[in-house]
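Undergrad: Fold the following.
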Amino acid sequence: MPSLICSSRYTIDSQILRKAAQQLGWETLRLDGKRIPDWFDPPDNDFAFFYTAPHVFDIGKQLNRKMLGCNPDWAVNLPQELLRRELRQTTLADALANIQDHFVKHAVSKAFPAAVYNQQSLADATSSIHPSSLVHIGEPVNWTHEYRCFVANRKVMTVSPYVYDGVIVTDYDSFPTVPDSEISTVRAFAESVLEHPNVDCPDAFVLDVGKIAGRGWAVVECNECWASGIYACDPAIVLQTLLCGNADSATMQSSTWDFAQHYSLACPGITE
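TA: Model (predicted):
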């Protein structure tokens, strides 16, 4: 029987996932602190985490698990037919010296809001962030629709809109009604990304895709499945994806998708 381990952040997503896990008969644990309690006796070694970095790395280490996720430059190295826009990775220091009305986001974290910035507004937004931090710089585009896809073993497991007709979904009780034909289109495009011969990926992650006005369907970004909002995705299927989002430290054969290493590279100086 698997175990779901949640952080102390009492979010709607964590409540939904914990309820789904309990209905499936899973063990559930919501941590209040940084240590796995001595009394916790998991029934087996199948763990699903719903936790944010960097705290999750220490929790995983206590259970001999490594968290999986895409490397910082995964999105920027995608073939152009999957991006449909200019996108590159650089340091925050370089971005501060060279941007002018560009879209900028942190390469792996939510350290500052992803938005269109000029030099001054970016400096204001990132005043407390290390200049060697990795960021993505892109041309501003108009995303009309955006969808979250939970992926496991290169298969789209469950899908939900999170931006529709340019409006961000904020109320979990009033998701937009999306035609089945569009969901099929989203799945087909996401699967084309996962099947592309020049695209590699971890066993589980979140692939966000969307429609750019005047250009078509494209990859928005990648995220860690164990730290991403689920929106209207099927929580039971999300839980199955989370089981694939970590690996046994003793048997993990490659560090390619070791997200702790990627986070350390992209977020210098961040330990809490």
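
Undergrad: contacts, neighbours, all on C-alpha from now
TA: OK.

Undergrad: Hmm, residue 105 and residue 72 touching each other?
TA: No. Using C-alpha atoms under 8 Å, residue 72 is not in contact with residue 105, being 11.4 Å away.

Undergrad: Kindly confirm my reading that residue 265 is in a strand.
TA: No. Under DSSP: H, G, I helix; E, B strand; the rest coil, residue 265 sits outside any strand and is assigned helix.

Undergrad: what about it, distance to residue 78?
TA: 20 Å (C-alpha to C-alpha, to the nearest Å).

Undergrad: and what of residue 174?
TA: Taking C-alpha to C-alpha, one finds residue 174 at 33 Å from residue 78.

Undergrad: residue ranges of the helices in the stretch 51-200 of the chain, please?
TA: 55-62, 80-83, 92-98, 119-125, 180-195 (DSSP state H, counting those that start in this stretch).

Undergrad: how far is the last one from where the chain is centred?
TA: The one in question is helix 180-195. Its chain's C-alpha centre and that of helix 180-195 lie 18 Å apart, by C-alpha atoms, centre = their mean, to the nearest Å.

Undergrad: Just want the angle from the very next helix or strand once past it to helix 180-195.
TA: The helix or strand immediately downstream of helix 180-195 is strand 204-212, counting by DSSP states H and E. Computed by axes from the mean of the first three to the mean of the last three C-alpha atoms, to 10 degrees, the angle separating strand 204-212 from helix 180-195 equals 120 degrees.

Undergrad: For the comparison step, fold the sequence that follows:
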Amino acid sequence: MSGYEKLTVVTSAAWLARDLDAAGVVPVTRDIGLDAPVLDGATALWCPGVYATRMVATGLEHPFASFGPDWPFFFPHRFLRRTVIADRLSDVRWLAAASLPGPVFGKLAEHKAPSAPARVYPSIDAFASRLREVFGDAAEDLQVLVSAPIVFRAEYRCFIAHGQVTAASFYLLRTRTGGEITWDAFETAEQAPPVESAVRFAQQVVDALEDGHRATGAPECGQPDGWVLDVGLDENGAWSVVEPNASWSSNPYHADPAGVVRSILASQDPAGRPDWRWRPDPVLAARVRPFPTSTRSTS
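TA: Below is the predicted model of the structure:
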């Protein structure tokens, strides 16, 4: 157990804090995120990545966990089912030149930038050009991810705590005519597409990550204590890993709130595994504003 006694949700969406509080795991309060958080050792956080990055820029330390930008190295290829390359843009460009000669799916490794969205680009050079337009010469040092494009008919989010899938939700369906149906088209989890098959696949991935590290005799765990695994189902009925995400900043959609909270708490256990400690991309961290000095909190 994490030892946290409460959870603060940094969001303008009142429903998120309300739903997580109703789970009854720990008391949940909402903050709109104008100031630095109070790090009292008893309060866990759910917050956007940019808020966490501002915390780091302000000098505030909090034990957020994440797979990090090089997550593809940890996942067996049988679960990815495509070439996935993660590194600094300057290195990815030449790595992808040989293995991904055509269109590529490209994104920032762990951050979101509306001006450089995660999508399919005509080539690795087109993706790199877009990043240079937005970030200038600093783009070469950005942590990015590129992969062979794959079309998922349906995508699901699975929350994980201490090696077990604790909650899951459908979040995207692509129709045969090219349309998209998102999670908010359904009022409740019962109305949304079922998640059982996604949960079974996600648990297989989680178990394989743990088994792989046990087999090597490595002392570190094969995964963070708390995280999110997005999985997708293709047109042939095959499951693949879409990507891991941080449960402390991931939309729960229609996932069971109690399982979501358990994953969030596990993702920032003060006694957790330092090898999975989240750090922001230095290029992006240099571009955010610290919180005002007068509101800076101490642990």
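
Undergrad: out of residue 174 and residue 78 of the first structure, which sits in the busier spot?
TA: residue 78 (18 against 9; other C-alpha atoms under 10 Å).

Undergrad: can you tell me how far that one sits from residue 107 of the first structure?
TA: According to C-alpha to C-alpha, residue 78 of the first structure stands 14 Å off from residue 107 of the first structure.

Undergrad: What lines up with residue 241 of the second structure in the first structure?
TA: Alignment note: residue 241 of the second structure maps to residue 219 in the first structure; criterion TM-score structural alignment.

Undergrad: Give me the most central residue, the first structure.
TA: Nearest to the geometric centre of the first structure sits residue 223, at 1.7 Å (C-alpha atoms, centre = their mean).

Undergrad: Test my guess that it contacts residue 71.
TA: No. Residue 223 of the first structure lies out of contact with residue 71 (C-alpha under 8 Å); the separation is 10.0 Å.

Undergrad: circling back to that earlier point, mind checking which helix or strand the match of residue 241 of the second structure is in?
TA: strand 216-223.

Undergrad: Pull out the buried positions in that strand.
TA: The neighbour-count check on strand 216-223 of the first structure (16 or more other C-alpha atoms under 10 Å) flags 217-223 as buried.

Undergrad: now do stretch 172-179 of the first structure
TA: Buried, per 16+ other C-alpha under 10 Å, within stretch 172-179 of the first structure: 175-176.

Undergrad: again, but for stretch 97-116 of the second structure
TA: Going by neighbour count (16+ other C-alpha under 10 Å), the buried part of stretch 97-116 of the second structure is 100, 103-111, 116.

Undergrad: quick one: the alignment partner in the second structure of residue 88 of the first structure and residue 191 of the second structure, what's the gap?
TA: Alignment note (TM-score structural alignment): residue 88 of the first structure maps to residue 85 of the second structure. If you measure residue 85 of the second structure against residue 191 of the second structure using C-alpha to C-alpha, the figure is 37 Å.

Undergrad: Can you report how many residues neighbour the closest residue to residue 60 of the first structure other than its chain neighbours?
TA: The shortest distance from residue 60 of the first structure to any non-neighbouring residue, by C-alpha to C-alpha, 6 or more residues apart in numbering, is to residue 66 (6.0 Å). Around residue 66 of the first structure there are 25 other residues, counting by other C-alpha under 10 Å.

Undergrad: residues contacting residue 201 of the first structure?
TA: Residue 201 of the first structure sits next to 70, 154, 194, 257 when contact means C-alpha atoms under 8 Å, 6 or more residues apart in numbering.

Undergrad: could you list every residue that touches the third one?
TA: Contacts were defined as C-alpha under 8 Å, 6+ apart; by that measure residue 194 of the first structure touches 154-155, 200-201.

Undergrad: mind checking what it lines up with in the second structure?
TA: Per TM-score structural alignment, residue 194 of the first structure is aligned with residue 206.
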